[in-house]
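Trainee: Sharing a sequence plus its predicted fold:
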Amino acid sequence: MDISGLISALIVGVIIGALGRLVLPGRQRVGLVWTVVVGIIAALVGTGIAGAVGVADTRGFDWIELIIQVALAAVGVAALEGARAGGRVHR
C-alpha cells in the first residue's frame, strides 16, 4: 500500500467511524483512534459484503455499500463501548 492508499484509508475510516457514532444514541466514550480503526475495518468489511451481494459497483454513488459500512461501524463502536463499560462498576 502506498502513501495515498494509506491516507485514503484514514480519511474513509474517519468518515465511516464518525457516521457510525452518529447513528448510535447517547454518548460513546470511544476515542478518535478507536473510531478510525473501527471505521477502517467497517469500510473494508462493508466493501467485501457489498461485493459479495452484488451491490458494490453501481452507477452513481454506492448508497447501499455506504449503509452497510456505517451499520458495521455503529456495531463496532457499540461493541467497544460495551466492552469498556463491562469492566466498570456502575453506581
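Mentor: On my side now, so go ahead.

Trainee: from here on, contacts and neighbour counts on C-alpha atoms
Mentor: Noted.

Trainee: Can you tell me how far Ser8 is from Ile16?
Mentor: Ser8 sits at a distance of 12 Å from Ile16 (criterion: Cα to Cα, to the nearest Å).

Trainee: Below is an additional structure, to be compared with the one above:
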Amino acid sequence: MDLGFWDVISWIVFGLIAGAIARLLVPGKQAIGWIMTILLGIAGSFVGGFLFSLLPFGRPAGDFSPTNLIGSIIGAVVLLLIYIYATKKR
C-alpha cells in the first residue's frame, strides 16, 4: 500500500473529526490535547471502521461513507471511555 502525502493528511483530518465528535459525545472533561484527539480518532477509525465493514450494510474499510464515519465515531467513543477508565485516579 503506497501512502502519499494527501493520504496521510486525510487520515489526520478524518481522525481529528472522529476524535472531536467522540469527545463531544462523552460527558465530562477529558484531559487530552489535540494530538491525542487525532490519535484517538485514527485508532477509533481502525476499530470501528473494521467492525462496521464486517456488517452486511458495511462498506470496505478505508472507503469514505457515512456508515464508516459512524463506525469510526463509535470506535473512538469506546477507546475514549477505555482511556478515561484506565487513567482514572482511584
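Mentor: Thanks, I have the structure now. These numbers were taken from a predicted model, which means no experiment stands behind them.

Trainee: neighbour-wise, which of Ser8 and Ile16 of the first structure wins?
Mentor: Ile16 (29 against 12; other Cα atoms under 10 Å).

Trainee: Settle this for me: the more buried one is touching Gly39, isn't it.
Mentor: Yes: Ile16 of the first structure is in contact with Gly39 according to Cα atoms under 8 Å; the separation is 4.9 Å.

Trainee: any shared contact partners between the two?
Mentor: Between them, Ile16 of the first structure and Gly39 share the neighbouring residues 69, 73, with contact defined by Cα atoms under 8 Å, 6 or more residues apart in numbering.

Trainee: which residues of the second structure fall in helices?
Mentor: Taking DSSP state H, the helices of the second structure run over residues 5-25, 34-53, 66-87.

Trainee: export the ones you listed to a markdown table and tack on distance to Arg59 of the second structure?
Mentor: Conversion of these to a markdown table gives the following (distance: least, Cα to Cα, whole Å):
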| stretch | distance to Arg59 of the second structure |
| --- | --- |
| helix 5-25 | 17 |
| helix 34-53 | 5 |
| helix 66-87 | 7 |
